[in-house]
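> have a look; sequence and predicted model below, questions after that.
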Amino acid sequence: MKAVFYNIKKHLVILKMFTKNYLISQMEYKCSFFTYLIVETIVLLSKLLYVGVTYNTGITVNGLKPEEILLFNGTFFIVSGVYGGFFMLNFSNFRTKVKNGDLDLLMVKPVSLQFMCTLSTVEFAVLIPNVGTGIVMVCYVWNVCQLQVSVFNILGYLFLILCGIVIVYNILFLPQLLSFKLIETNSLFKITSSLSNFNMMPMHIYPEIMKRIGIFIFPIFVVTNFPSMFILGKLNIWYVLWSPVAAILLTVLVRLLWKKSVKGYSSAMN
């Protein structure tokens, strides 16, 4: 157990170093960074227009008022911002590393190879606007709907978001493992990345069979729906327990498939 905590601490220190160094490198090309930030903000504004139209229509979804639906939207922006900031670019670059044999140098380092491949860069231009907007929306709904502000609610919400981030990481990284077998996986990457958009609205708008699949088989609805429902008091205890269980099961599955894929990897030096 002591070794586990030591490894976690070591990798957190390395992540901090990666984040600092990548931020410094981005600041060396400020024009490029701020251009990317502006583009990402424009994309975010286009999503907010959709949210605004939905809000102004005054529709209700399974008893959820427009203000409460905003909570789902805000949570979606937070999680998608974390995914876009920490994982998306790394996932995109991963298949290139496999194709070009760039994994060779990473494999000899005394650090988790999966960690090096999926958390080596941080896109602040994606992280800042999306997470910032999501937090503002969640705080707005919390105030307007007069939701109880308590340590239990805040910690529960953050815990379920953490579980959601782990789930979305595993779900969207799983198809990338095909890079070890297939030459081109760009189309698959785009398709799987778009799956997260299902979480922008409450899962109640989908048919019952689709909800079951999205909770228990392909738990994409667990990512942002569960934290929002928890705050609104609409999440039963079994779903609360299922969130960390799903995160753990997916992590174990992806880890096993990762190890199997790496064993079959042929390096640039064969």
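Yep, that arrived. Just so it is clear, the model here is predicted, and its values are computed rather than measured.

> use CA for all of it now, contacts and neighbours both
Fine.

> how about the helices in the stretch 51-200 of the chain?
Using DSSP state H, counting those that start in this stretch, the helices of the stretch 51-200 of the chain run over residues 66-82, 89-100, 103-107, 113-118, 124-144, 151-173, 186-194.

> point to the residue nearest the middle of the chain.
Central residue of the chain (CA atoms, centre = their mean): residue 83, 3.4 Å from the mean position.

> wait, that residue touches residue 167, no?
No: applying CA atoms under 8 Å, one finds residue 83 not in contact with residue 167, separated by 10.7 Å.

> alongside the first one, take a look at this:
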Amino acid sequence: MKTLKKYFSLYLALFRTSFIADLEYRVNFLTRIATDIFWYLAQIITFEVLFRHTPKIGDWNLEQMRVFLGVMFVVDGLYMIILSENLDQFSEKVRKGDLDLLLAKPVNSQFILSLQKASTAMIGNLMLGTAWFIYSLVQLPDFEWLRLLWLLVLIPCGLIALYAMRFVMASTAVIFARSENLQFIWYQIYRLGMRPDSIYVPWFKWFILTALPVGVIASVPARALLEPPNFLLFAWVVVLSGLLIYLSNKFWKFALKFYSSASS
């Protein structure tokens, strides 16, 4: 418990420092918000146009698809705030020798690498995504608001699974001096999770919920709101998140065996 409190306090300090640093560049702060707004609009417009030609895509109608997009925006906003900048710059830290300094700090190296910098500009995007999410739920007839309690478990588990997969992919930069192509592959994999799993054929749907579980990021939380509870699926997501975070730590320790200091 003391260790968790220590790391939580450390993260709050890092977050506060990041916020102060981001405010020094206000134009960049606002530009990053505007950029993601256009991304949100692109996703919304894409599905709005598609539903002009069909009443359903996969198992969901337009109102249900809007809920999925709301969940996706919230999860993506949290990921961008907490993790994205740190993991996207992983390769640069390795090449420039910044990893040496982080490994020398008296704190868990995976923790500091993953949470050193928060993208506080994305808080505005998270607020917009949450607003769309609430709007989409209001449009549903007879929505059971108690279902939102499922998100207290499923969204954190989805974020953990997303983080673990992304961290493993980023960690390959320690083994291979340049791993940009692998990072590009990651972005294509991530895009699979940004679409509802019901649009895929059954075998591929199984694949993105188990072997390459990007489907648990947004599709499973959305299903918890839109469909009868699938307790077996929800339990799998909880177990999966714990398994993936454990494996990511094992892979990180394995990758460090290949690391030679930038100064060597």
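Happy to help now that I have it. Just so you know, these numbers come straight off a predicted model, no measurement behind them.

> on that earlier part again, please pull up the equivalent of the residue nearest to the centre of the first structure in the second structure.
Counting by TM-score structural alignment, residue 83 of the first structure corresponds to residue 79 in the second structure.

> how about that match, nearest residue that isn't a chain neighbour?
residue 159 (6.9 Å; CA to CA, 6 or more residues apart in numbering).

> how much space separates whichever residue in the first structure pairs up with the one you found from residue 110 of the first structure?
By TM-score structural alignment, residue 159 of the second structure lines up with residue 165 in the first structure. Using CA to CA, to the nearest Å, residue 165 of the first structure is found at 26 Å from residue 110 of the first structure.

> quick one, which of these two is more surrounded?
Using other CA atoms under 10 Å, the more surrounded residue of residue 165 of the first structure and residue 110 is residue 165, with 21 against 7.

> and the contacts of stretch 251-264 of the second structure?
94, 95, 96, 97, 100, 110, 168, 171, 172, 174, 175 (CA atoms under 8 Å, 6 or more residues apart in numbering).

> of all those residues, which comes closest to residue 223 of the second structure?
Minimum separation from residue 223 of the second structure among these (CA to CA) is found for residue 168, which lies at 27.1 Å.

> give the aligned equivalent of the closest one in the first structure.
Checking TM-score structural alignment: residue 168 of the second structure goes with residue 174.

> next, the closest residue to that match other than its chain neighbours: secondary structure please.
The shortest distance from residue 174 of the first structure to any non-neighbouring residue, by CA to CA, 6+ apart, is to residue 254 (6.2 Å). Following DSSP: H, G, I helix; E, B strand; the rest coil, we place residue 254 of the first structure in the helix state.

> doesn't residue 175 make contact with residue 254 of the first structure?
No: at 9.8 Å, residue 254 of the first structure does not count as touching residue 175 under the criterion of CA under 8 Å.

> which one of the two is surrounded by more residues?
Set residue 254 of the first structure next to residue 175 and count neighbours by other CA under 10 Å: residue 254 wins out with 19 against 16.

> that one matches what in the second structure?
Using TM-score structural alignment, residue 254 of the first structure sits opposite residue 248 in the second structure.

> state the distance from the equivalent of residue 126 of the first structure over in the second structure to residue 258 of the second structure.
Aligned counterpart of residue 126 of the first structure in the second structure: residue 122 (TM-score structural alignment). Distance of residue 122 of the second structure to residue 258 of the second structure, given as CA to CA: 34 Å.

> tell me which of the two has more neighbours.
residue 122 (23 against 12).

> which residues does that one contact?
32, 33, 77, 80, 81.

> and the third one, how far from residue 39 of the second structure?
What it means is residue 77 of the second structure. 12 Å.

> so for these two, which residue has more residues nearby?
The neighbour comparison of residue 77 of the second structure against residue 39 (other CA under 10 Å) goes to residue 77, with 23 against 12.

> residues touching the nearest residue to the more buried one once chain neighbours are set aside, list them.
Of all residues not flanking residue 77 of the second structure in the chain, residue 126 sits nearest, at 4.7 Å (CA to CA, 6+ apart). If a contact means CA under 8 Å, 6+ apart, then residue 126 of the second structure has 73, 74, 77, 78 as its contacts.
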